[in-house]
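Q: I would like the atomic coordinates for the input below:
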Amino acid sequence: MLSNGQTVMVGARAFDVLCVLVDHAGELVTKKKLFDLVWPGLVVEENNLQVHVSSLRRILGADAIATVPGRGYRFTVRLLATAPVAEAVQASKGKGRASDQQAYRRTIAVLPFVNLNADPEQEYFSDGLAEDIISHLTKSPWLLVVSRNSSFAYRNTKESNQAVGSALRARYLVLGSVRRAGTMLRMTAELVDTSTGETLWADRFDRPLSDMFAVQAEISGQIVSAIEPVYLHSEERVASEVPQQNMEHWDLLMRARWHFWRTTPEHVLQAQSLLTRALEIKPGDSASLSLMSFTHMAKLWGAWAEDPRAAVAEANRLALVAVRNDERDAFAHFTLGTALSCAGQMQAAIAELECALGLYPQAAAAAGELGRLLVFSGRTEEAEEFILQAVDASPHDPHLSLWIRSRAIGCFIDGRHADAVRYAREATAKRADWYFNHLLLAACLSAAGDMEAAQASLQQAMSGRGYNMQAIMFGHPFVHEQHRNKFLDALKAAGWQA
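A: Sure thing, here's the model as predicted:
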């Protein structure tokens, strides 16, 4: 949106709240009405609405949105009837949550392709095909694509297509299967409209394995043209521009991704080994460089890096090369932003994440990471807006725990210790295998005065792990010394020894 002629980044839900308020400018809009229009059919905390209103006030001014205690909000700014925004909002009257409906009409999710090979180790191959199609579809300027992490949560689901579409808030689903036999590939794909249950398009491809990349582009083009024929010409042109790829490199990268997503030290090391071979084939490949950067950061966050400073330096070097090699790659900018935060360069890190979101606004991981870094910068109100944006974009993401964890840290910083404990418990419940969730819960419980529970949580976090001050600094890059000291003091009170 624009503010005083300048482009201002605002989350999708905050913009929806603004549309409803402007549509009823000068009138009381109850909280119930806002929830019904902005989050139809969902159970949402009242705090979420307050966060979005606060973010709008920072942009529009504190007096732009008045609170009617116990009832709702009123938009107080005088509107010009001829203003383009006013016209757009006026046009949406009577259509319910227009922006949400429009987003739904162009949202698509690609489910993991079914691996028809008897060998379960071929799963990386079927996942890789689906991930590449996701990548193709995100290049469309008008499609909204559900993140890989959310759609892959429905692997081998028994739920109906309508139920999956509703859960992912996606009108369209891409389903498929793949069988690899020697040098041949058999691939099926279909596009389903979940609002009607109708199959809009389906096809089967029996091709040499060497034609795989052309098949992916062809599938993407068919999907796009089936959804919106008016875009057929331009999208077919884009789909036909198939980059020259090396099959061996692609295979190594897909195997590496498969291992990396499993997060254990053994899998991360296997991913590194595969990426080393992939980069020998294509030294400048942005995707391989970015993922290799994340393997080094994974060692830091897991507190098992042999030389943490060397790991930080290498993560930053790889991410910087990835961005230089492809400045339009949102994932590369997201990677560099994350790596810079490990190096303590917070402002540069935030700028990179803002760049990633500018390139691809639906990047849930980038929004969640930006929220995390804003929390550690002490900008807790701004942070919540981006954290909620990430949750909205990818509500079934396996990394949801990280975003909830960031909300807990924000509450901890603000002295809202009961809320901090609540969010820390929620984050821990979602990923009990992540020790740093237990560490945060220990700090929150300690600050809230529940020492017995804090000590139990700390013991669980530290079991078999020498978590030292250096690891704290890498995983918790507090910008302000008083926030870091508060966190450390809470841990020490629970029994942690640096």
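
Q: use CA for all of it now, contacts and neighbours both
A: Will do.

Q: which SS class is Thr199?
A: At Thr199 the chain is in strand, as set by DSSP: H, G, I helix; E, B strand; the rest coil.

Q: Same check on the one 4 residues further on?
A: Reduced to three states with three-state DSSP, the structure at Asp203 is strand.

Q: residue contacts, it?
A: Counting by Cα atoms under 8 Å, 6 or more residues apart in numbering, Asp203 makes contact with 188-190.

Q: ChimeraX command to pick out the buried ones of the residues you listed?
A: For anyone working in ChimeraX, the buried entries among these, judged by 16 or more other Cα atoms under 10 Å, can be selected with:
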select :188,189,190
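
Q: quick one: which of the contacts of Asp203 is nearest Arg171?
A: Glu190 (13.8 Å; Cα to Cα).

Q: Please, which helix or strand holds that closest one?
A: strand 184-193 (DSSP states H and E).

Q: still on that earlier bit, out of the contacts of Asp203, flag the one nearest to Ile65.
A: Distance to Ile65 across the contacts of Asp203 (Cα to Cα) is lowest for Glu190, with 46.2 Å.

Q: one more to put side by side:
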Amino acid sequence: MADVVSYTRLMEAAEVETHSRYRTLRVSVIDPALVSRRGEIVKNTGDGFVAVFESPRDALRCASELQREVTGFEAQQPPERRIAFRIGVHWEPVIFDLNDVYGHGVNIAARLQSVAPAGGVVVSSVLLRVASDLSEFKFDDLGELHLKNLSRPVHAFLLLMPGVDRSTVLGASSKATGRAKLPSIAVLPFTNISSEVGDSYFAEGFVEDIIVSLSNIQELLVVSRGSTMPFRRRMIDPIEVSEKLGVRYFVSGRVRRSGKRIRLSVDLVDVTSGAVVWAENYDTDLAEVFGVQDEIATRIVEKIAAYVRRAEVKRALRKPPKSLNAYDYLLRALDLLYKFDFASFSQARGLLEKAIEEDPEYAAPYAYSAKWHNFNIAEGWSVDFDADSAEVIRLSNCAIERDPHNALALAIQGHGKSMFFRDYDSGLDLCERALAVSPSNSWAWVFSSGTPGFIGDALTGIARAERAIRLSPLGQQAFFNFCLLGQNHYLNAAFDDAIRWSKKSLNLSPRFGNAARVLAASLVAVGRMDEARQVSLHHKHILPAFRVSDYARRCPFKEPQGSLYVERLRAAGLPD
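A: A predicted model of the protein is given here:
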């Protein structure tokens, strides 16, 4: 149970401003924290809320993080205008009824909240008894409290936080929590607007496919399907969705049968503005509907993911440095990582290191740092091949330790073991693990396409790279997908296809050296020497320190492909 301290006074002094800041807190701080800790708001009280959780530890962690984050968020406001919460936490089964929750446990949480200091959290002894591993927290024993309208006293504890005790008010703090605050999204039940009952099952299946695919994207928090069921067959109010589910984005859709065709319309809404930021219509024959369902769901997910990434990057770039968290640092790094000029690339590494420093338990920055070292070697910038290749393995291991289901880390490590250590068996095993844990992850598919090509199974590499392109045809990684597809076509001796896809890669990322090398070798293979030399000149311009003799020692292709590829690079005019 959470309540705003002196809400009436704040509203009387500045009603519009207070309401606007409270709404901003809900969307930017409170709702993401609740979703990340598997919490759900079940009732809004105007000046606070009631939330339920799946575990006592989640509830306590969420309360603690909320207080720290709200304090940091409000630090720039004058003391008399700051919004602060009192929070009470108790653990007991409750009764759900429509948009409310009842039971003795709710009353206890409410009374604990009423005695909490501003910015503080008061917890029942019941919760502490049933919670596991609370070593990260410290408490002040408040003893047996006789609370209003409760016949029995409640043994309670105050969560110790800087500046908070039984009588003080939380002081200002500009330090935000280091926990990575990921954007959250909900897929609401699609509406069947035709009279056919069977279309409802199709709509529900579509929602399930989209949720599963979105859940494979590491940078998104996706609300479970069960939490969205109250919105079934209802008019959708963005504010209500935000307040009830604690999300920044939601997806809704409509299904209509018209004769022998099924029509599907999908919208993506940003709840901070209430605007529909992306919409699409799909139309297919009824007989083919289940055959194309996965394909349409995949396209929808890619569109959603691409928009959310763009929106979140813009949001992060607008933030002042002192308010950045681990996820924001990661976004800023990714905005620079794929530009492939040395200054941007070097800056990306520093931002990834800051993301790790902010949240040492957040797996994603470790995975992308491993990718950074991978590219650093591949582009010829590494001054210590052994150290950088070891870092690929170390950093990907750090990510896997923190998140065993991080498909990007598994795939990068698999690719790295094959590419830098020629440990193809381990590489294949790791890539298979990546695909097993996240079959809709385009990075997993494209990195898993490399090793088959290295060992002479280019057809498998082609199929996997094509799958990555279907999953991410327009995303940040499209240039890499095109390059790996071109590389596998080269290894399959389909040189015209290799030229076509390598050119596509260079059109998207002109400074990506690997694509230039594949293109140059492919042009030599078909005797187009003048064009190959032009590509070689471009390669010298973007990577002046690159030497074929250095690359020959680490070329991952099995013989005779390795030696032949190196000879063709020399023939194209790349410096030896």
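
Q: TM value for the aligned chains?
A: Remark: TM-score between the superposed chains equals 0.52 [TM-score structural alignment, normalised by the length of the first structure]; 304 aligned residues with a Cα RMSD of 4.2 Å.

Q: ok, back up a step: show me what the strand holding Glu190 of the first structure is packed against.
A: For strand 184-193 of the first structure, the packing partners by 3 or more Cα pairs under 8 Å, 6 or more residues apart in numbering; DSSP states H and E come out as strand 172-181, strand 198-208, helix 212-227.

Q: Name the residues of the shortest one that are buried.
A: Neighbour-count burial for strand 172-181 of the first structure flags 172-180 (criterion: 16+ other Cα under 10 Å).

Q: how close does the spatially closest residue to Leu60 of the first structure that is not a sequence neighbour get to Trp261 of the first structure?
A: Spatial nearest neighbour of Leu60 of the first structure, excluding adjacent residues (Cα to Cα, 6 or more residues apart in numbering): Ser3 at 7.4 Å. Ser3 of the first structure is 40 Å from Trp261 of the first structure, where distance means Cα to Cα, to the nearest Å.

Q: For these two, indicate the residue with more neighbours.
A: More crowded of Ser3 of the first structure and Trp261, by other Cα atoms under 10 Å: Trp261, with 13 against 10.

Q: element containing Lys303 of the second structure?
A: Counting by DSSP H and E, Lys303 of the second structure is part of helix 289-318.

Q: Just give me how far that helix sits from the chain centre.
A: In terms of Cα atoms, centre = their mean, to the nearest Å, the centre of helix 289-318 of the second structure is found 12 Å from the chain centre.

Q: which residues are contacting the following helix or strand past that helix?
A: Using DSSP H and E, the helix or strand that follows helix 289-318 of the second structure towards the C-terminus is helix 326-337. Applying Cα under 8 Å, 6+ apart, the external contacts of helix 326-337 of the second structure come out as 178-182, 312-313, 316-317, 344-345, 347-349, 351-352, 354-359, 362, 365, 372.

Q: Name all residues that make contact with the spatially most central residue of the first structure.
A: Nearest residue to the geometric centre of the first structure (Cα atoms, centre = their mean): Ala364, 2.1 Å. Residues near Ala364 of the first structure by Cα under 8 Å, 6+ apart: 147, 389-391, 393-394.

Q: 10 Å - rerun?
A: By Cα atoms under 10 Å, 6 or more residues apart in numbering, the residues touching Ala364 of the first structure are 146-150, 357, 370, 386-395, 397, 399-400.

Q: His52 of the first structure too?
A: Per Cα under 10 Å, 6+ apart, neighbours of His52 of the first structure: 10-18, 381-382, 384-386, 388-389.

Q: and which of those is nearest Ala130 of the first structure?
A: For the contacts of His52 of the first structure, the residue nearest Ala130 of the first structure by Cα to Cα is Gln389; the value is 24.3 Å.

Q: aligned partner of that closest one in the second structure?
A: Using TM-score structural alignment, the equivalent of Gln389 of the first structure in the second structure is Arg467.

Q: any idea which helix or strand comes after the strand or helix carrying its match?
A: Using DSSP H and E, Arg467 of the second structure sits in helix 458-471. Sequence-wise, the next helix or strand downstream of helix 458-471 of the second structure (DSSP H and E) is helix 478-491.

Q: matching residues in the first structure for that following helix?
A: Helix 478-491 of the second structure covers residues 400-413 of the first structure once aligned (TM-score structural alignment).

Q: Mean deviation, the matching stretch versus the second structure?
A: With mean Cα distance after the TM-score superposition for the first structure, stretch 400-413 of the first structure departs from the second structure by a mean of 2.7 Å once superposed.

Q: List the buried residues in that stretch.
A: 400-413.

Q: Pull the most distant pair out of the residues you listed.
A: Using Cα to Cα, the pair of these lying farthest apart is Leu400 and Ile413, separated by 20.4 Å.

Q: that older thread, closest one of the buried residues of stretch 400-413 of the first structure to Ala443 of the first structure?
A: Once Cα to Cα is applied, the member of those that ends up nearest Ala443 of the first structure is Phe412, at 8.6 Å.

Q: and the gap between the closest one and Met451 of the first structure?
A: With Cα to Cα as the criterion, Phe412 of the first structure and Met451 of the first structure are 16 Å apart.

Q: Which position in the second structure pairs with Ala454 of the first structure?
A: Aligned counterpart of Ala454 of the first structure in the second structure: Ala532 (TM-score structural alignment).

Q: Phe15 of the first structure too?
A: Taking TM-score structural alignment, Phe15 of the first structure has no aligned residue in the second structure.

Q: quick one: Phe15 of the first structure and Leu49 touch, right?
A: No: applying Cα atoms under 10 Å, one finds Phe15 of the first structure not in contact with Leu49, separated by 11.7 Å.

Q: got any residues that touch both of these two?
A: Residues touching both Phe15 of the first structure and Leu49 by Cα under 10 Å, 6+ apart: Val38.

Q: Identify whichever of the helices and strands packed on strand 184-193 of the first structure lies nearest to Ala88 of the first structure.
A: Per Cα to Cα, nearest to Ala88 of the first structure of those: helix 212-227, 24.5 Å.

Q: buried residues in that closest one?
A: Buried, per 16+ other Cα under 10 Å, within helix 212-227 of the first structure: 212-225, 227.
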